[in-house]
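**Student:** Structure of the sequence below:
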Amino acid sequence: MDIFYYLKSCDTCRRIQKTLDLPDSVSLINIKENPLSSEQLAALFLKTNSYAALFNSRAQLLRKRGLKASALSEENMRDLLLEHYSFLKRPVLIYQDELFIGNAPATIAAAEKVLHE
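**Tutor:** Here you go, the predicted structure:
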């Protein structure tokens, strides 16, 4: 299943969604309204073998809690990812079994290439 996890209120996510011109086959999931389930997170983990790859180390909530991403274990990251949507690095695109995480220009370019081959 092709999925685009994003935050509707995030300008960067909206810009990337527009840039990618996602096909209708891609399900759009606003993570604020539909937080990740443990099953969805497990499926993402199978593709990355790392919660750190999915973790937003710049989340404001992380700073508010006085935490540093570098000090967190994989298990801590997993728990935080399930606890609050803002800990997911976004956007996340799963398309034809490929995974694209975050908003780095190289990531977006790679996603565009796969989407429009």
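
**Student:** Please count neighbours and contacts with C-alpha atoms only from this point.
**Tutor:** Fine.

**Student:** So which residues make contact with stretch 96-115?
**Tutor:** With contacts defined as Cα atoms under 8 Å, 6 or more residues apart in numbering, stretch 96-115 is touched by 1-2, 12-13, 16, 20, 22-23, 47, 53-54, 89-95.

**Student:** Is there a quick ChimeraX command that grabs whichever of those residues are buried?
**Tutor:** Applying 16 or more other Cα atoms under 10 Å to the contacts of stretch 96-115 leaves a buried subset, and the ChimeraX line that selects it is:
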select :2,12,13,16,20,22,53,54,89,90,91,92,93,94,95
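
**Student:** Out of the contacts of stretch 96-115, name the ones that lie in helices.
**Tutor:** Taking DSSP state H as the definition of helices, the contacts of stretch 96-115 contribute 12, 13, 16, 20, 47.

**Student:** structure for this one too, so we can compare:
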Amino acid sequence: MTNKIYYLSTCSTCQRIMKELGIDETFNQQDIKTENINEADLKTFAKQAGSYEALFSKRAMKYKSMGLKEKNLSEEDYKQLMLDEYTFLKRPFILIDGEAFVGNSKKIVEAAKIKLNK
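**Tutor:** Have a look, this model is predicted:
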């Protein structure tokens, strides 16, 4: 199974995490700014994370500017927003041997590091 990371090349946090995990050319790398995640991959991550909302970044500037904070969003809304606009994806998304790691919390990065070192 191919290991893959969805990241944002302009994001210093993504760069730091990639360096910390030792992600190199053996990893399939996808810059979501130039090629957003596809629906099938997003569905896979949502299944593992338990929901589309779990993958959604409420820190994105557009979240407030579009007035989404005041709306009651459904799972379908979260999914469509992420497919339409890469900034709504929590990043990075990392797939290691079929296991998904989403976001940049210390706990997530540590878990990905452990999985990579097995």
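
**Student:** circling back: TSV for the ones in helices among the contacts of stretch 96-115 of structure 1, including distance to residue 113 of structure 1?
**Tutor:** Conversion of these to TSV gives the following (distance: Cα to Cα, whole Å):
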residue	distance to residue 113 of structure 1
12	19
13	18
16	14
20	9
47	19
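
**Student:** out of those residues, who's nearest residue 32 of structure 1?
**Tutor:** Nearest to residue 32 of structure 1 among these: residue 13, at 12.7 Å, using Cα to Cα.

**Student:** got the contact list for the closest one?
**Tutor:** 6, 7, 90, 91, 103.

**Student:** try it again with 6 Å
**Tutor:** Residues counted as contacts of residue 13 of structure 1 (Cα atoms under 6 Å, 6 or more residues apart in numbering) are 6, 91.

**Student:** From residue 75 of structure 1, how far off is it?
**Tutor:** Counting by Cα to Cα, to the nearest Å, the separation of residue 13 of structure 1 from residue 75 of structure 1 is 27 Å.

**Student:** Also residue 111 of structure 1?
**Tutor:** To residue 75 of structure 1, residue 111 of structure 1 is 28 Å away according to Cα to Cα.

**Student:** These two - which one has more neighbours?
**Tutor:** The residue with more neighbours, out of residue 111 of structure 1 and residue 75, is residue 111; 20 against 12, by other Cα atoms under 10 Å.

**Student:** Tell me how far the more buried one lies from residue 68 of structure 1.
**Tutor:** Residue 111 of structure 1 sits 29 Å away from residue 68 of structure 1, going by Cα to Cα.

**Student:** Thank you, goodbye.
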